[in-house]
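**Q** Okay, here's the prediction I keep looking at, along with the sequence it came from:
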Amino acid sequence: MNLIRAEVAARDADRQQGLMYREKMGANEGMVFVFDGPAQVCMWMKNTLIPLSVAFIDERGTIVNIEDMQPQTTDSHCARKPIRYALEMNQGWFRQKNIKPGMAIGGLPQ
């Protein structure tokens, strides 16, 4: 089991701000984006200074896909199907913990 300290971005303004302008993040820290219902979601890294990995997670808590994202880019990284959550962590965190698509994430906010 891995304990994550994730800030919650559930409002539009919080989701738009995301992790922009942050210069560092702790080893088990991240941000979970909560969407009102299953949605087709894409993320980008404009004004984001640290490399991140994002796990796109469906309403049951199952990881759909994981994408690595490079700092200060506008490349779109999209969920492969409608999702309810996106969890951003330091780049490589999911790989280091051997967390893969199809696995479940517990304790997500409702």
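**A** Perfect, thanks for sending it. Residues are numbered from 1 along each chain as shown.

**Q** rest of the way, CA atoms for contacts and neighbours
**A** Noted.

**Q** Touching the helix or strand that contains Phe94 from outside, list them.
**A** Here Phe94, judged by DSSP states H and E, is contained in helix 93-96. Here helix 93-96 makes contact (Cα atoms under 8 Å, 6 or more residues apart in numbering) with 53, 100.

**Q** again, only using 10 Å
**A** With contacts defined as Cα atoms under 10 Å, 6 or more residues apart in numbering, helix 93-96 is touched by 27-30, 52-55, 66-68, 88, 99-101.

**Q** Give me the buried subset of those residues.
**A** 29-30, 52-55, 66-68, 88, 99 (16 or more other Cα atoms under 10 Å).

**Q** Turn these into CSV, including distance to Arg15.
**A** CSV is the format used below for the buried ones among the contacts of helix 93-96 (distance: Cα to Cα, whole Å):
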residue, distance to Arg15
Glu29, 16
Gly30, 13
Leu52, 15
Ser53, 16
Val54, 14
Ala55, 15
Ile66, 18
Glu67, 18
Asp68, 18
Glu88, 11
Ile99, 24
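
**Q** I'd like the list of those residues that fall within helices, please.
**A** Counting by DSSP state H, the buried ones among the contacts of helix 93-96 place none of their members in helices.

**Q** Second structure for comparison follows:
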Amino acid sequence: MRKSQVIVALSIVFILLLLSTFSYMSGRACKPAVPDEGLNLPPSTASVRITCSDGSCQVFEVEIADTSEEHATGLMNRTVLAANSGMLFIFSDYSAHNFWMDNTLIPLDMIFIDEEGKILNIHKNATPLSKEIIRSAGPCKYVLEVNGGVCGKENIRTGDSVLIIQ
């Protein structure tokens, strides 16, 4: 073989080696190091629109809590909750639900919502770190937690309509 043919052959081998290495590394980068269970994935989110009896609307961008683990953790240990945000607890059963503020560092308004999307009752400005039991006034399907004081400021009341947009 001529010298030029050897150089071409070596160049082709080198390029193929680079391509196979790149392909291998790309495949590794896309695969999780551990199975999907137990990964801290970003929370699912939704928009919640409350239409008040005075005709005004308030929209909240919320995290969804729909598992027992998420129900138990809620907004615990957070030092801040952005304006117009919150957490929406979705329950598989339609029954009375109880909450408390143990390990919750910020005041919250808790809005209890029935299965038809009507506000059943509101507990305003729940005290941080309190072990007081906060109860729904009856069966509810959802509980929306927002910054303390928002319900008073935005005129959100019992009987107002709630629409969840996922």
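**A** That came in fine, so what should we check first? Keep in mind it's a predicted model, so treat the numbers as computed, not measured.

**Q** Kindly provide the TM-score of these chains.
**A** Here the TM-score for the pair of chains, by TM-score structural alignment, normalised by the length of the first structure, is 0.95; 109 aligned residues with a Cα RMSD of 1.0 Å.

**Q** The helix holding Phe94 of the first structure vs the second structure - mean distance after superposition?
**A** Helix 93-96 of the first structure differs from its equivalent in the second structure by a mean of 0.9 Å after superposition (mean Cα distance after the TM-score superposition for the first structure).

**Q** Buried residues, that helix. List them.
**A** 93-94.

**Q** what's the matching range in the second structure for it?
**A** Aligned by TM-score structural alignment, helix 93-96 of the first structure falls on residues 150-153 of the second structure.

**Q** Determine the longest helix present in the first structure.
**A** Longest helix in the first structure, counting by DSSP H: helix 12-17.

**Q** for it, the distance to its chain's centre please.
**A** On the basis of Cα atoms, centre = their mean, to the nearest Å, helix 12-17 of the first structure sits 13 Å off its chain's mean C-alpha point.

**Q** That helix against the second structure, how far on average?
**A** Averaged out, helix 12-17 of the first structure is 0.3 Å away (mean Cα distance after the TM-score superposition for the first structure).

**Q** mind listing what's buried in that helix?
**A** Across helix 12-17 of the first structure, burial judged by 16+ other Cα under 10 Å covers Arg15.

**Q** Spit out the contact partners of Pro71 of the first structure.
**A** Counted by Cα under 10 Å, 6+ apart, Pro71 of the first structure has contacts 20, 44-52.

**Q** Among those residues, which ones are in strands?
**A** Leu52 (DSSP state E).

**Q** For the host helix or strand of Met25 of the second structure, grab the matching residue range in the first structure.
**A** Using DSSP H and E, Met25 of the second structure sits within helix 3-30. Using TM-score structural alignment, helix 3-30 of the second structure lines up with nothing in the first structure.

**Q** Which element is encountered next along the chain beyond that helix?
**A** That would be, after helix 3-30 of the second structure and using DSSP H and E, strand 45-51.

**Q** I'd like to know how far the counterpart of Val64 of the first structure in the second structure sits from Asp93 of the second structure.
**A** Matched across to the second structure, Val64 of the first structure falls on Leu120, judged by TM-score structural alignment. Leu120 of the second structure sits 16 Å away from Asp93 of the second structure, going by Cα to Cα, to the nearest Å.

**Q** ok, the two, which is more surrounded?
**A** More crowded of Leu120 of the second structure and Asp93, by other Cα atoms under 10 Å: Leu120, with 22 against 12.

**Q** Give me the most central residue, the second structure.
**A** Compute the mean C-alpha point of the second structure, and by Cα atoms, centre = their mean the closest residue is Glu63, 2.3 Å away.
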